[in-house]
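A.B. asks: For reference, the sequence and a predicted model appear below.
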Amino acid sequence: MKKPYNWNNLIDSFDDCNCPYAYIVGYYLSRFDRDAYKKLGFGNMTETHEKIGSVLEISSNTLKNFRDAFDPYHENSRKGWWQRELWRFEKEIYEGFKVYSEEELYSLVCNILNNPKRNFEDFFEFDYSRVADNNTIFPDEVREIEETIILKEGSIRQIKVNAYERNNQARKKCIEYYGTNCYVCGFDFENVFGEIGKDFIHVHHLIPLSEINQEYEVDPIKDLRPVCPNCHAMIHRKNPPFTIEEIKNLLNTNN
């Protein structure tokens, strides 16, 4: 991912801000509004603010205030802090990221939430958007289709790029059967991170959806496996992806 054009000014302005990552997330939520909340998949606005706040170690109201700073500059229904100008670091965030696409900002926000302690520059050292699809980066972009009884996946629709309808029931049934420990390395998010790690896991499709050109009935037990984000990313380090057994063997060989 490319660095913002005002990189030096942006980094310098962070000296005036005690939580720049939260402001970047707030900018994303303000700019893309309802679409951003839906895509992150945390629930409604209040639920999203609470969950993101717990990851970034701030209150949900603080995150809301950070978003409010940018609302007057975007076309949404919220007035925000219209009575004041942007502070220096807010202005640098606004100027630096206003040319970023929704996909680029979503990728950055997902990586911030997955790695809130990582150095900011590290997010721009590797093109995360090229590692498989967005579900490799963050697991919650699934559409709930409660009316669907037969679990179907892989129905391709053309927007700007091919995207896939993913049935949330398939994910749920996979987790009910296998649990939320990583099927490759055994990592347990709840055991390590406590409450915020509860039920957090990626679900990997053994058959790449890009290889399927028509709807198929997914078997959550045979076709899906729970994997942690690290192992999921490693599986997709090549195309076609590594198998789970190949990644297990690499893990055992190097440890």
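C.D. replies: Everything's here; your move.

A.B. asks: alpha carbons only for contacts and neighbour counts from here, please
C.D. replies: OK.

A.B. asks: Can you give me the buried ones in the helix or strand harbouring Glu190?
C.D. replies: Under the criterion of DSSP states H and E, Glu190 resides in helix 189-193. The neighbour-count check on helix 189-193 (16 or more other CA atoms under 10 Å) flags 189-190 as buried.

A.B. asks: In terms of secondary structure, what does that helix contact?
C.D. replies: Here helix 189-193 touches no other helix or strand, going by 3 or more CA pairs under 8 Å, 6 or more residues apart in numbering; DSSP states H and E.

A.B. asks: can you map out the strands along the protein?
C.D. replies: Along the chain, the segments classed as strands by DSSP state E run 152-153, 156-158, 162-164, 202-205, 216-217, 224-227.

A.B. asks: Give me the packing partners of the fifth one, helices and strands only.
C.D. replies: In this structure, strand 216-217 packs against strand 152-153, with contacts taken as 3+ CA pairs under 8 Å, 6+ apart.

A.B. asks: by contact count, what packs against the strand it packs on?
C.D. replies: Under the contact definition 3+ CA pairs under 8 Å, 6+ apart, strand 152-153 sits against strand 216-217.

A.B. asks: sorry, back to before: of all the strands of the chain, which one comes closest to Val25?
C.D. replies: Val25 sits nearest to strand 202-205 of all the strands of the chain, at 21.4 Å, using CA to CA.

A.B. asks: okay, pairing it with this:
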Amino acid sequence: MLNKIKLWKSTNAPSSLRDRIDHVKKSGVPSHVAIIMDGNGRWAKKRAMPRVAGHHEGMKVVRKITRLANELNIGALTLYAFSTENWKRPKKEVDYLMQLPEEFLGTFLPELIEHNVRVKMIGTREGLPSHTLRAIDKAIDDTKDNTGIILNFALNYGSRAEILDAVKQVIKDCQSGIMSENGLNEEVFSSYLMTSDFDDPDLLIRTSGEIRLSNFMLWQLAYTEFWFTDVLWPDFGEEQFLDAIEAFQSRQRRFGGINGQK
């Protein structure tokens, strides 16, 4: 995907960081990066602060990484913002998390519009508060004609539920004659998923030292390159993001084949 977006260049970036950015851009960047943003609560606990303080700090990192992903000409950035399992957290924390889209997009949306970013969402709308949906829907509508990087929020998202819903719809379509069982393949099934408008992620990043997928894009990550870091999300910055991209660039993606196979 060609990114025609006007670049956000930090005038305060150290020359060494600028050199790394320029080098990475020349070496082939992933088209789609997905991030499991983990560690906000632990970041706050280490500082004797409430967990919501970690989520607020993590929101600032989203802005920083979105700007850098745009500058690197990455086509899509999917952020795991709230899972279907996160409803189990304390109500005070959940309520705060449901307010974050309003706060984040209320201040960041004009910048996203200016720089041609397109906002999208995957996840189940049912159960989300109306004020959360209003903020997301406004951002989606206000940026729908933009042609630059896609900022995709996975909100109230769970991959198992996504796959089950897709299977149910496939069964319905087969029973109604819309499609036949013989016509079902991986490409067709992918079109029933919430990510039907996206290529599968090339790179998955997870912060905070946890090494698991946590019900995130289980189908889509079949051949994705994984990169894990012990850094907590609020401490994640440009250097770590470039580390992940450089690691991706150093790998040979064979998709089940062998090196040199045609």
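C.D. replies: It's in. Small disclaimer: the values here were computed from a predicted structure and weren't measured.

A.B. asks: Drop the TM-score for these two in here.
C.D. replies: Overlay of the two chains. TM-score (TM-score structural alignment, normalised by the length of the first structure): 0.29; 122 aligned residues with a CA RMSD of 6.0 Å.

A.B. asks: For the residue nearest to His49 of the first structure when sequence neighbours are not counted, the count of nearby residues, please.
C.D. replies: Of all residues not flanking His49 of the first structure in the chain, Ser60 sits nearest, at 4.8 Å (CA to CA, 6 or more residues apart in numbering). Residues lying near Ser60 of the first structure (other CA atoms under 10 Å) number 20.

A.B. asks: mind listing what Ser60 of the first structure touches?
C.D. replies: Taking CA atoms under 8 Å, 6 or more residues apart in numbering, we find Ser60 of the first structure in contact with 46, 49-54.

A.B. asks: and these as TSV, adding neighbour count?
C.D. replies: Conversion of those to TSV gives the following (neighbours: other CA atoms under 10 Å):
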residue	neighbour count
Thr46	12
His49	23
Glu50	22
Lys51	18
Ile52	19
Gly53	19
Ser54	14
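
A.B. asks: with those in mind, which one is nearest to Ile175 of the first structure?
C.D. replies: The closest of these, once distances to Ile175 of the first structure are taken by CA to CA, is Lys51, at 20.7 Å.

A.B. asks: now that closest one: how far from Phe193 of the first structure?
C.D. replies: Computed with CA to CA, to the nearest Å, the distance linking Lys51 of the first structure and Phe193 of the first structure is 14 Å.

A.B. asks: ditto for Ile175 of the first structure
C.D. replies: 19 Å.

A.B. asks: do Tyr27 of the first structure as well
C.D. replies: When distance is defined by CA to CA, Tyr27 of the first structure is 27 Å away from Phe193 of the first structure.

A.B. asks: again with Leu10 of the first structure
C.D. replies: 31 Å.

A.B. asks: now do Leu224 of the first structure
C.D. replies: Remark: distance between Leu224 of the first structure and Phe193 of the first structure (CA to CA) = 24 Å.

A.B. asks: So what's the residue count around Asn249 of the first structure?
C.D. replies: The burial count for Asn249 of the first structure: 13, using other CA under 10 Å.

A.B. asks: Can you name the residues that contact it?
C.D. replies: Contacts for Asn249 of the first structure (CA under 8 Å, 6+ apart) come out as none.

A.B. asks: Same question for Asn8 of the first structure.
C.D. replies: Contacts for Asn8 of the first structure (CA under 8 Å, 6+ apart) come out as none.

A.B. asks: Next one: it from Tyr21 of the first structure, what distance?
C.D. replies: Computed as CA to CA, the Asn8 of the first structure to Tyr21 of the first structure distance reads 16 Å.

A.B. asks: Please apply the same query to Thr48 of the first structure.
C.D. replies: Separation of Thr48 of the first structure from Tyr21 of the first structure (CA to CA) stands at 15 Å.

A.B. asks: roughly how far apart are Ile113 of the second structure and Leu105 of the second structure?
C.D. replies: Distance, Ile113 of the second structure to Leu105 of the second structure, using CA to CA: 11 Å.

A.B. asks: Likewise for Ala53 of the second structure?
C.D. replies: In this view, Ala53 of the second structure and Leu105 of the second structure are 18 Å apart by CA to CA.

A.B. asks: what helix or strand is Gly58 of the second structure on?
C.D. replies: Going by DSSP H and E, Gly58 of the second structure is part of helix 51-71.

A.B. asks: That helix: which residues count as buried?
C.D. replies: Neighbour-count burial for helix 51-71 of the second structure flags 51-59, 61-62, 65-71 (criterion: 16+ other CA under 10 Å).

A.B. asks: Thanks again, I'm all set now.
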